[in-house]
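*Asks:* Here is a sequence together with a model predicted from it:
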Amino acid sequence: MYQEKIITPPSGYLTFVLFLALLAGGIFALAVEQFAVGAVALALNFILVLPGLIINNPNESKVLTLFGKYVGTVKTDGFFWVNPLTVKKKVSLKARNLNGHQIKVNDKLGNPIEIAAVVVWQVQETAKAMFAVEDYHQYVNIQSEAAVRHLANIFPYDNFEDEEATITLKDGAEKVSSLLEAELSERLSRAGIEVVEARISHLAYAQEIASAMLQRQQATAVIAARKLIVEGAVGMVEMALERLSEKNIVELDEERKAAMVSNLLVVLCGDRNVQPVVNTGTLYN
């Protein structure tokens, strides 16, 4: 595995002055019919001097190789001169966004879901990015998709079917993003890539089960609401009976209490407006 070696080559300004001097000298030699001297000066100028001049912009680097051997990486921005025989490959050090495609995968419980992620990454070690993998751009794309698939397989979408799940894809956004970032950092370290941030950008049930899952969620919400209403209604009925008994407003036998409880529960738990009924008789007639 290649380790990055940062080098700082000499300034290119003095070399550029030498280039201009050799250019002027070669033209002058040709003008005075010193063809051999002029040809040699111009040949050296355009073969050895000019090809070695490089401009390195901010947040860019130049990876240098000489006859198949890694020489070093220039990360300092500026104007430099390097060995003209080296092969110079530009590698950007800027942060980049990878907006992953929506992929269909099964969650921990086997439910088909659609998921996608956004990854912010940048090249940290240029030698690994250039020599450890074939194409580091494609490597980032494939490994990011593999990490998202693996993450979706080890967690359920929600805890409706797995109530013991402490982390879900739907509700554990921060934890899931942290785990995704850690896994991507491990996968991409081989290529010298640093993961700045990774987050889930899209999460939904697959189209073929989305309608059924929506009905299940609605039913769960209705059951939870009904449970809360019933608990509140029972408490209110209990309180009403206790207050009537404390103030001696009316004495109720078991049958009348049962009727009163039934009526109160209908009124409190019903989802429609109450229709009052005037009883002109008694419970016993």
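*Replies:* Structure received.

*Asks:* from here on, contacts and neighbour counts on C-alpha atoms
*Replies:* OK.

*Asks:* Would you mind finding the longest helix in the chain?
*Replies:* Identified as the longest helix of the chain according to DSSP state H is helix 207-247.

*Asks:* what packs against that one?
*Replies:* Here helix 207-247 touches helix 254-269, going by 3 or more CA pairs under 8 Å, 6 or more residues apart in numbering; DSSP states H and E.

*Asks:* dropping in the other structure now:
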Amino acid sequence: MSTSTTTSHTPEPEELPEGTPLATGTTTRPPRLIQNEVTTEIPVHLLFRDEPGPVSVPLKPDAPLKPAVVGRRQGTGEQPRLGHRAGPFRGRPVPRIDPELVERPARVLPGAAGVFAGVGGIAGCLATSWWAGVLPPLAVEALRLPAATGAGLGPEQWAAYAGAGALGLAGFGGLARGRTGRAFVLGLFGRYQGTVRRTGLLWVNPMLRRRRADVRLRHWRSEAIPAADANGVALRVAVLVVWRVRDTARALLGVEEHERYLRECVEAALARVPVEPPGGTRGATDAAGEALTRMVAADTAPVGLEVFSVQPVRVEYDPEVAAAMHRRRIAALDAQQRSVMLSSVVDSVEDTVTRLTVRGLVELDDHERGLLVRDLTVAFCSGRGEPA
């Protein structure tokens, strides 16, 4: 016997149109794509918010730039993002020098120590000669020494000669004269040992290599360097640079030629900073000088140079465009002069016609007024030496 089971089919919520009442008296919702999902409403403007987080600019130019992380806000559903650090050297290559290559004082002795060592070496050589019996009789009498036994030159005498000679050479060979505004950069087998800025007579280890450095305030006036104004017109600019060596170790050992490096930095800055053309305002020239100073100082600081001022002292057009720019400038000045002269003539004619009319000296209709204005204009322009 077969038993048939009757089941009632209830449509799924997604099969019913939206808003259809169910048996429980509720209404349907839009179908869920994921079962058991829990969603929260997020404002649209938060999804596209792009605010950089708090970052700190490194104090040292050669410090690595690390991206800053923007934290998420509670309840907004935002995820942490990486922000870009905006520093003063972003987008520009920063010269990197060995961090251990920093100027430090070298160990030296007063010059008296070298003098005493040299004199001691000479005295040792004389004593050894007297001991070996090879000292001349005149020298023996002059020094009032007793008669030598004449032991001869043996191994002991040669060893004494070597020691005394080495002492004398080390004493006199290490003497150096320190002058104001000069410094010695010392190195031993290619390794930096220190800088001597002391003055007077000094004793320096004679095995160290000495390189002189000028640490005075110096100025350099360049030749004509190619540049351009704000409109891209080619110029030739001569600049005056006031600078000095601040860190002798980096200036002499960190770069091949620090003076040449300074010149190259000045040329590179002139290629990036627009210069006021001849006849420009003083304020624009001062602004260009300040921009050049900041740029060159930032480029040369990593190699131990301190730049105080970079100022244009002579600005002229490039020879290829000088004639054309000169004609344009003359035409602009002529047009300006004509405009000023015409304004003056018009004011004078207006004042003359107004006075004649107001005082009742003449009665003019429109035609006569036009003729009078024309005659007065011709007369005033002729009196100023300009054609009507």
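*Replies:* Arrived safely. Remember, predicted model here, so these are calculated numbers, not experimental data.

*Asks:* returning to what we had before: what range does the longest helix of structure 1 cover in structure 2?
*Replies:* Under the alignment (TM-score structural alignment), helix 207-247 of structure 1 falls on residues 319-359 in structure 2.

*Asks:* thinking again about what came up before, next, the angle from the longest helix of structure 1 to helix 254-269.
*Replies:* 140 degrees (axes from the mean of the first three to the mean of the last three CA atoms, to 10 degrees).

*Asks:* could you pull out the helices for the stretch 51-200 of structure 1?
*Replies:* 126-131, 136-154, 173-188 (DSSP state H, counting those that start in this stretch).

*Asks:* which parts of the first one are buried?
*Replies:* So that's helix 126-131 of structure 1. 126-131 (16 or more other CA atoms under 10 Å).

*Asks:* same deal with the second one?
*Replies:* Using 16+ other CA under 10 Å as the burial criterion, the residues of helix 136-154 of structure 1 that qualify are 136, 139-140, 144-145, 147-153.

*Asks:* And that helix, what does it pack against?
*Replies:* So helix 136-154 of structure 1, by 3+ CA pairs under 8 Å, 6+ apart, packs with strand 103-106, strand 112-123, helix 173-188.

*Asks:* Show me the one of the ones you listed that comes nearest Val195 of structure 1.
*Replies:* strand 112-123 (4.5 Å; CA to CA).

*Asks:* Where does the closest one end up in structure 2?
*Replies:* Going by TM-score structural alignment: strand 112-123 of structure 1 matches residues 234-245.

*Asks:* Can you state the mean residue-to-residue distance of the matching stretch versus structure 1?
*Replies:* On superposition with structure 1, the mean distance recorded for stretch 234-245 of structure 2 (mean CA distance after the TM-score superposition for structure 1) is 1.9 Å.

*Asks:* Can I get the buried residues of helix 126-131 of structure 1 in JSON lines including distance to Glu238 of structure 1?
*Replies:* Converted to JSON lines, the buried residues of helix 126-131 of structure 1 look like this (distance: CA to CA, whole Å):
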{"residue": "Thr126", "distance to Glu238 of structure 1": "74"}
{"residue": "Ala127", "distance to Glu238 of structure 1": "76"}
{"residue": "Lys128", "distance to Glu238 of structure 1": "73"}
{"residue": "Ala129", "distance to Glu238 of structure 1": "73"}
{"residue": "Met130", "distance to Glu238 of structure 1": "76"}
{"residue": "Phe131", "distance to Glu238 of structure 1": "77"}
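
*Asks:* Show me which of the residues you listed is closest to His101 of structure 1.
*Replies:* Of these, the one sitting nearest to His101 of structure 1 (CA to CA) turns out to be Ala129, at 23.2 Å.

*Asks:* Next one: the closest one from Arg187 of structure 1, what distance?
*Replies:* Distance, Ala129 of structure 1 to Arg187 of structure 1, using CA to CA, to the nearest Å: 13 Å.

*Asks:* How about Val40 of structure 1?
*Replies:* Val40 of structure 1 is 53 Å from Arg187 of structure 1, by CA to CA.

*Asks:* And for Glu33 of structure 1?
*Replies:* 64 Å.

*Asks:* Between those two, which has more neighbouring residues?
*Replies:* Arg187 (19 against 11; other CA atoms under 10 Å).
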